[in-house]
Structure formats: C-alpha cells, structure tokens
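**Student:** give me a model of this one.
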Amino acid sequence: MGDVGARFRAAYGAPPGHLLLLAGSFAVTGWVALRLAGEPAVGRMLLWFVGAVIAHDFVLFPIYGLADRAARRVLGSRAVPASGPAPLNHVRVPALASGLLFLVYLPGILRLGRPTYLAASGQDQRPFLTRWLLATAALFLASALGYVLRRWWAQRR
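**Tutor:** Take a look at the predicted model:
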C-alpha cells in the first residue's frame, strides 16, 4: 500500500487526501452554484464576486504583500529563525483575523446605514469601533502571549 501511495503522490504531487478535499470543495461549490442559478439576484451576486476577486488580487494582495516584505526586512534573520518560533507568524495571524473582522463589520464600524440598522435592531452602531479595537487588541495580546510561551518552551528544551 505504501508503494501505491508513493506513486500516487509522485504522479499527482500531493497526498490522496488533498485530491479528496479538492473534489469535495468542487462538489459543494457546484451545489451552491446550482442553488443560486434560479435566484433573481444572481447577476448582482456574480458582479459582487468578480468585484471582490479584482479588489483582492489588484488592491489588497499587493498591499499586504508589501507589508509582509517590509516586516521581513525589519526583522531580518529573526523573521524565520533556524530554531524556535517565528515572530512574523505571530503578527500575521492576528493581523489577518483583525482585517477579516474589519471587512465583515465595516458598515457598522464606519456607521453606514445608521437608520436602517437602528430600525432593524433597535440598537446604535457606536459600539462597533470600540469592540473591533478591543477584539484586535485581544488577538494581538493572545498571539504575543503564545509567542512568549512558545519561545520559553523552546529554550527549556
């Protein structure tokens, strides 16, 4: 069995689980596409999706690519040390999570659609910015604590 798995990996370029996961992803995507095909707003959804792809690939990716390159330049060889935890990853993960939270709650943070939100929920949008900042601080604090613990553990060994 090991020989077959090694031959498959050599021919495909990844373990069999990768192909299985990819096939499952395509199946779910196809099911969603079939469900959306009958929707009257499918054109607007497709336009939004294409716009999101373009915005990510031509605006956001170059920005965070440059930010990552700058962080690597500042950290130098400490960005990816030969032993112990990489500090750059302890900045990347909370930054990504904070950025995703910002994108999801952007209308609330910027207080867009204030009358509609108030009518629908009976609540004000003022706490959104404070809560996002607190969540961002908690993410970076947890990541820093994780880095310190991982570094301490690596030094003990």
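**Student:** from now on I want contacts and neighbour counts done on CA atoms only, so please keep to that.
**Tutor:** OK.
**Student:** tell me the spacing between A11 and V4.
**Tutor:** 10 Å (CA to CA, to the nearest Å).
**Student:** check Q125 too.
**Tutor:** Distance of Q125 to V4, given as CA to CA: 58 Å.
**Student:** quick one: which of these two has more around it?
**Tutor:** The neighbour comparison of Q125 against V4 (other CA atoms under 10 Å) goes to Q125, with 17 against 9.
**Student:** hmm, that one is touching R111, no?
**Tutor:** Yes - the criterion here is CA atoms under 8 Å, and Q125 meets it with R111 at 5.9 Å.
**Student:** report the buried residues of stretch 139-149.
**Tutor:** Residues of stretch 139-149 classed as buried by neighbour count (16 or more other CA atoms under 10 Å): L139, F140, S143, A144, Y147.
**Student:** can you list contacts of that stretch?
**Tutor:** P85, P87, H90, V91, V93, P94, A95, A97, S98 (CA atoms under 8 Å, 6 or more residues apart in numbering).
**Student:** kindly recompute the last result at 6 Å.
**Tutor:** By CA atoms under 6 Å, 6 or more residues apart in numbering, the residues outside stretch 139-149 that reach it are H90, P94.
**Student:** run the chain-centre distance for it.
**Tutor:** 18 Å (CA atoms, centre = their mean, to the nearest Å).
**Student:** here's the other one to compare against:
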Amino acid sequence: MGEPLARLRATYGAGPRHLLVLLLCFVVTGWVALRVAGEATWGRMLLWFIGAVILHDLVLFPVYALADRVLRAAVGVPGRRAAPDPARRVPVRLALLNHVRVPALGGALLFLVYLPGVLGWGADTYRAATARERVPFLGRWLAVTGILFLISAVVFLLRWRRWRAAQRRSGPPG
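**Tutor:** Predicted structure coming up:
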C-alpha cells in the first residue's frame, strides 16, 4: 500500500486526497457553469473549457516557466535547488525578480482578458453588442502595462535605497 502512494506522490506531486478534491472541484465547476449559463450548447462550452485547459497546460505554462528561468538567469537568482551564496546579493536580486514578475503577470492577465480587443478582433460583434465603436485596446493595454512596470520600478528603487541605507548603518559584515 505504501509504494503505490509514494509512486502517486512522486508522479502527481501530491497525495490522493488532493487529487480527489481537485477532481471534485472540476465536477462542481462544470455543474455550476452548465446551470448558471443555461447554455443549450453545453458541448461547445465543454469543448472550449477543455481547449483552454490544454492551451494553458501544454502551451502557456511551459512558455512562462521558460521565461521565468531566463529571467532568473538574467538577474542572477539561483534555482530552487541551488544553495544561495551569502556573498552574493540574492535577496536584492530576488526582490528585483519579483518586481519584474508582478507587472508582467498583471500585463499578461490583462492581455488574456482583453485578447480580442487588444489584437483587433471582433469589431462587428462589439458594435452589435454595445452599439458603439470599439476603443483602441492595444494602446490602452500597452499604457497600463507600462504604468505597472513603472510603478514597480519606482517601488523597487525606493526599497533598494532603504536597504542600502540600512546596510551602511549596520557596517560591513563581520
């Protein structure tokens, strides 16, 4: 009995209770989506949901995992398994990494939410639904993403200056 559970944990990454709860969440989510939407073409909705899961798990997750690895290497933050060298400024580099991750995640999330508008798709659908012309989503998305990065950079610089002042007050490590 112990070996199958250990194999499941090694393969899946968690225990059977986690898998059961996750599957139950998918069932409840599917049931709620069907009930709330009242969609007569539930098969198309299910197909869209499965397609979104496959797109995320097989395409998007490897892309942003690779982007995170590249960003870690560029900033100089060791991987999770590597022991950090105390002589290197890993906390500062990790803070820099996080100050890049947060606005990138915000910009990516906005891009996915407003994807048709940002890419210029669906002008007729938008006009039919709202009786208005579509606004320039691409420019606004770029502006908001730029502002997110700017705010994050300012916060990082303020935190870095405070950290440097504290380092000078405490003196050289001894």
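**Student:** tell me the counterpart of A142 of structure 1 in structure 2.
**Tutor:** Using TM-score structural alignment as the criterion, A142 of structure 1 maps onto I151 of structure 2.
**Student:** which stretch of helix or strand covers its match?
**Tutor:** helix 137-170 (DSSP states H and E).
**Student:** one more: V53 of structure 1?
**Tutor:** helix 42-55.
**Student:** so the helix or strand immediately after that helix in the chain versus helix 42-55, what angle?
**Tutor:** Note on helix 42-55 of structure 1: by DSSP H and E, the next helix or strand toward the C-terminus is helix 61-75. Here helix 61-75 of structure 1 points in a direction 30 degrees away from that of helix 42-55 (axes from the mean of the first three to the mean of the last three CA atoms, to 10 degrees).
**Student:** okay, the angle between the helix or strand following helix 61-75 of structure 1 and helix 127-156?
**Tutor:** Moving toward the C-terminus from helix 61-75 of structure 1, the next helix or strand (DSSP H and E) is helix 89-104. Calculated by the same axes, to 10 degrees, helix 89-104 of structure 1 forms an angle of 160 degrees with helix 127-156.
**Student:** in structure 2, what range does helix 89-104 of structure 1 match?
**Tutor:** Taking TM-score structural alignment, helix 89-104 of structure 1 hits residues 98-113 over in structure 2.
**Student:** would you format the buried residues of stretch 139-149 of structure 1 as TSV with distance to H18 of structure 1 included?
**Tutor:** What follows is those, written out as TSV (distance: CA to CA, whole Å):
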residue	distance to H18 of structure 1
L139	30
F140	32
S143	29
A144	32
Y147	30
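**Student:** closest to the centroid, which residue in structure 2?
**Tutor:** L105 (4.9 Å; CA atoms, centre = their mean).
**Student:** separation between that one and I50 of structure 2?
**Tutor:** Taking CA to CA, one finds L105 of structure 2 at 23 Å from I50 of structure 2.
**Student:** grab the nearest non-local neighbour of R150 of structure 1.
**Tutor:** Leaving aside its sequence neighbours, R150 of structure 1 sits nearest to P85 (CA to CA, 6 or more residues apart in numbering; 6.3 Å).
**Student:** just give me the neighbour total for the one you found.
**Tutor:** For P85 of structure 1, the neighbour count with other CA under 10 Å is 21.
**Student:** same thing with the one 3 residues further on?
**Tutor:** Other residues within reach of L88 of structure 1, judged by other CA under 10 Å, total 16.
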